[in-house]
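Novice: What shape does this take:
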Amino acid sequence: MAKSRNNLLGVGGQRKKLSRAEQQGAGPARNDDRKAAEDKKQELVRKMRERAAAAAEAAPAQDAPADS
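Specialist: Down below sits the predicted model:
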C-alpha cells in the first residue's frame, strides 16, 4: 500500500491557473451564489411583508366591536 494514498495532488493532470480573485474565493461561481442568495432573501422578505400585511388587516377586523 502506498504511503500517501490520500494525497491525490497531481492526479488528473495540471491544475487550472487561478486569478487572484478566484484564489480569494471571489470567482464566477461565488458571484452566482451571491445572486442566488440575494434572490432567496428578496423572496423571503416579500413573503414576510405579505404575511404582516395580512395580519394587520385581520387584526383591526377582530378588535373592532360589533354593533348590535
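
Novice: switch to C-alpha atoms for all contacts and neighbour counts from now on
Specialist: OK.

Novice: and E38, how many neighbours?
Specialist: When counting by other CA atoms under 10 Å, one arrives at 12 neighbours for E38.

Novice: Show me what the helix or strand harbouring R49 is packed up against.
Specialist: Assigned by DSSP states H and E, R49 belongs to helix 28-63. Packed against helix 28-63, as judged by 3 or more CA pairs under 8 Å, 6 or more residues apart in numbering; DSSP states H and E, are no other helices or strands.

Novice: Please compute how far that helix lies from its chain's middle.
Specialist: 13 Å (CA atoms, centre = their mean, to the nearest Å).

Novice: tell me which residues in that helix are buried?
Specialist: Using 16 or more other CA atoms under 10 Å as the test for burial, helix 28-63 gives no buried residues.

Novice: now the other sequence, so there's something to compare against:
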Amino acid sequence: MAKSRNNLLGVGGQRKKLSRAEQQGAGTARDSDRKVAEDKKQELVRKMRERAEAQAATAAEQDAPPAQS
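Specialist: Now for the predicted structure:
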C-alpha cells in the first residue's frame, strides 16, 4: 500500500519558545549584538573605502605629469 501524503505533522519544524520579554515586544540580546556587529562592519567598510579613495587620489596625482605654464 502506498504511503499516505496527508499526514504532515511536524513537517514545518518547531517554533522557538519565546521568553516573557520577547512576548512583550522586547528584543533579545542576540538581536542587539547583531545590530552592533552590523554597525561595526559598516563603519569598517566606510573607512576602508575612504582609505582606498585617498590612495587612488594620491596615486593619480603622482602619475600625472606636472602642469606647464
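
Novice: superposed on structure 2, where does the helix holding R49 of structure 1 end up, distance-wise?
Specialist: On superposition with structure 2, the mean distance recorded for helix 28-63 of structure 1 (mean CA distance after the TM-score superposition for structure 1) is 0.6 Å.

Novice: Which part of structure 2 matches that helix?
Specialist: Counting by TM-score structural alignment, helix 28-63 of structure 1 pairs with residues 29-64 of structure 2.

Novice: quick one, what contacts A21 of structure 1?
Specialist: G27 (CA atoms under 8 Å, 6 or more residues apart in numbering).

Novice: quick one: which helix or strand includes it?
Specialist: Going by DSSP H and E, A21 of structure 1 is part of helix 20-23.

Novice: list the contacts for the residue nearest in space to the middle of structure 1?
Specialist: Centroid check for structure 1 by CA atoms, centre = their mean gives A37 as the closest residue, at 2.7 Å. Going by CA under 8 Å, 6+ apart, A37 of structure 1 touches no other residue.

Novice: repeat that with 10 Å
Specialist: Counting by CA atoms under 10 Å, 6 or more residues apart in numbering, A37 of structure 1 touches N31, E43.

Novice: Check the one 4 residues further on too.
Specialist: K41 of structure 1 is in contact with K35, K47, counting by CA under 10 Å, 6+ apart.
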